[in-house]
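Q: Sequence below, structure please.
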Amino acid sequence: MKSKLEVCIDSISGLEACINGKADRIELCSSLELGGLTPSDELMKLASEVNIPCRVMIRPKKGSFEYSSGDLHQMFDDIDKARSYNFDGVVFGATLLNGELDQEFLGQLIRYSDGIKKTLHRAVDTIPKTIEAVEIAINLGFDTILSSGGYETVMEGLAVLKEMQQRASGRIEIMPGSGINPQNISEILSDCHFAWLHSSCSIHRQNRKITDSQTIKEIKTAINV
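A: The predicted model follows:
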């Protein structure tokens, strides 16, 4: 089975690029320059009208992935909004001060988002035991882990991602993300199959990064070679 491409976007132009480039799934955010925050109601509404599966980032603030009880209730509200638009799923993560995943907090979010799919995002790359997080994510009820293997980019963390995939053993999707482009697809998939790949598919234009439909097409072509 050929791998599929999820594209993270934070704008209407990004949504249009995903349509034109035929992305397989969207990760809907705001503020990608901050690593992605919860998208606006307006962007959710527009994305809900597009015939592409979509998972919504649930992240109420920039910075660390340590959250308060107030943050938890804000995230509940944001999950409600995502559910109201019948999106494919939600994306979230949380950590403790000691650098471990906050399993109690994540468990509450998992239970609240019952009935929709759930991705554990790159908070997993900030903890010291990225590989061990696979079992934790499975036990909590996630169906996907988005990760760079604990490194800045997928290419640096590829060995870890392959080990995570072996540990997952089909029980959860390991989705590499960070720095994926048309040139490195073949190396990423050369000796380990990942069902999903994640990329911003962005280019620099007028001193800012924008989602590029041609890059989406080129990555999909590289996947299918």
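
Q: C-alpha from now on. contacts and neighbour counts both.
A: Fine.

Q: what's the one helix or strand Ile19 maps to in contact with?
A: Ile19 is part of helix 12-21, with elements assigned from DSSP states H and E. Residues outside helix 12-21 that contact it (CA atoms under 8 Å, 6 or more residues apart in numbering): 7, 9, 26, 43, 46-47, 50, 52, 210-217.

Q: For Gly141, give its distance to Ile188.
A: Distance from Gly141 to Ile188, counting by CA to CA, to the nearest Å: 27 Å.

Q: Next, the second sequence, to be compared with the first:
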Amino acid sequence: MPARILEVCAFTIQTCIIAERAGAARVELCDNPIEGGTTPSYGTIKQVRDKIGIDLFPIIRPRSGNYFYNEDEYAIIKHDIQICRELGCNGISVGTQTIDAEIDTEWLKRIVEWAGPMSVTCNRAFDGTPDPFKSLEELIACGCRRVLTSGQKSAAPDAGQLLGELVKQAAGRITIMPGAGVKSTNLQKLIGESNATEYHSSARAIAPNPLTYINKEVSDYGHVYIADEDEVRAMVAVLKG
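A: Below you'll find the model as predicted:
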């Protein structure tokens, strides 16, 4: 049985450093946490790559919303993939959809080719498809190495049975990585139900605002999200058994 590992979804460089320190094996680096993650900046990817030694997979997603892209957006995706390759990333996280929400296999094949030799994870675009079993075979045929999935539910721990069925169907041809709502308190049950070897979590916490003065009349600051290091360590401990 392969060792079970944790991928941390990171929205800041601080989280990437925490993830490595706490024993995670990989970081999915994103911007824009409120809308599910979009492509991080060149500067962010470069600085993270310089700072951490674990695997780095930036999300390649030019905008939030659906994964039905036009040709200009696919051109953006191609440019961003090239940057990731030049900066020494180990892989990317990406998704594609047709107008009918199926996996757009023609574009995904091109993306896998553009990414080579980097590994390609299909992100939760998979969870929006009508038939996950058909979509899984399509991802394998396109050359994806893994799929990040909540089992087509809001949270992966609510979809243990389906995730287990996907792991069986995959039969080692692609890695099924449960993610969304994964915590140290539900991870053991999810392991038992899914039998997956890789898991994904943000362990998200709001960082305190260090400013000595805050204008409370202004409400559009947003929040800085970082990983709770104790929670990451707890999940890594569960995965190590």
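
Q: thinking again about what came up before, how much does the helix holding Ile19 of structure 1 stray from structure 2?
A: For helix 12-21 of structure 1, the mean deviation from structure 2 after alignment is 1.9 Å (mean CA distance after the TM-score superposition for structure 1).

Q: returning to that earlier point: narrow the contacts of helix 12-21 of structure 1 to those in helices?
A: 43, 46-47, 213-217 (DSSP state H).

Q: between the residues you listed, which has the most around it?
A: Ile216 (28 neighbours; other CA atoms under 10 Å).

Q: Which residue in structure 2 aligns with that one?
A: Using TM-score structural alignment as the criterion, Ile216 of structure 1 maps onto Val232 of structure 2.

Q: circling back to that earlier point, show me which of the ones in helices among the contacts of helix 12-21 of structure 1 is closest to Ile136 of structure 1.
A: Checking these against Ile136 of structure 1 by CA to CA gives Ala47 as the nearest, at 30.9 Å.

Q: picking up where we left off before, so for Gly141 and Ile188 of structure 1, which sits in the more crowded spot?
A: Ile188 (21 against 18).

Q: Now for that one: which residues touch it?
A: By CA under 8 Å, 6+ apart, the contact list for Ile188 of structure 1 reads 155, 158.

Q: Next, work out how far apart it and Thr144 of structure 1 are.
A: Counting by CA to CA, the gap from Ile188 of structure 1 to Thr144 of structure 1 is 18 Å.

Q: ditto for Gln206 of structure 1
A: 34 Å.

Q: which one in structure 1 is aligned with Arg61 of structure 2?
A: Checking with TM-score structural alignment, Arg61 of structure 2 has Arg59 as its match.

Q: with the contacts of helix 12-21 of structure 1 in mind, which one is nearest to Ser64 of structure 1?
A: Closest to Ser64 of structure 1, out of all of those and judged by CA to CA, is Ile9, at 20.7 Å.

Q: residues touching that closest one, list them.
A: By CA under 8 Å, 6+ apart, the residues touching Ile9 of structure 1 are 15, 26-30, 32, 200, 211.

Q: could you check the distance from it over to Met57 of structure 1?
A: Ile9 of structure 1 is 10 Å from Met57 of structure 1, by CA to CA.

Q: got any residues that touch both of those two?
A: 27-29.

Q: can you put the residues you listed in JSON lines and add neighbour count?
A: Listed next are those as JSON lines, based on neighbours: other CA atoms under 10 Å:
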{"residue": "Glu27", "neighbour count": "24"}
{"residue": "Leu28", "neighbour count": "28"}
{"residue": "Cys29", "neighbour count": "24"}
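
Q: Tell me which of those residues fall in strands.
A: If you go by DSSP state E, the shared contacts of Ile9 and Met57 of structure 1 have 27-28 in strands.

Q: how about the shared contacts of Ile9 and Met57 of structure 1 in a markdown table, adding distance to Leu109 of structure 1?
A: Shown next, in a markdown table, are the shared contacts of Ile9 and Met57 of structure 1 (distance: CA to CA, whole Å):
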| residue | distance to Leu109 of structure 1 |
| --- | --- |
| Glu27 | 18 |
| Leu28 | 18 |
| Cys29 | 18 |
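
Q: Closest one of the shared contacts of Ile9 and Met57 of structure 1 to Asp88 of structure 1?
A: Glu27 (10.0 Å).

Q: Please tell me how far the closest one sits from Ser169 of structure 1.
A: 24 Å.

Q: now do Ile203 of structure 1
A: Ile203 of structure 1 is 35 Å from Ser169 of structure 1, by CA to CA.

Q: ok, these two, which is more surrounded?
A: Shown here are Ile203 of structure 1 and Ser169; by other CA under 10 Å, Ile203 has more neighbours (15 against 10).

Q: Wait, Leu56 of structure 2 touches Ala24, no?
A: No - Leu56 of structure 2 lies out of contact with Ala24 (CA atoms under 8 Å); the separation is 11.1 Å.

Q: Please identify which of those two sits among more neighbours.
A: Leu56 (25 against 22).

Q: so what's the closest residue to Ser194 of structure 2 other than its chain neighbours up against?
A: Spatially, and ignoring its direct neighbours in sequence, Ser194 of structure 2 is nearest to Gly164 (3.7 Å; CA to CA, 6 or more residues apart in numbering). The contact partners of Gly164 of structure 2, by CA under 8 Å, 6+ apart, come to 193-196.

Q: No further queries at this time; thank you.
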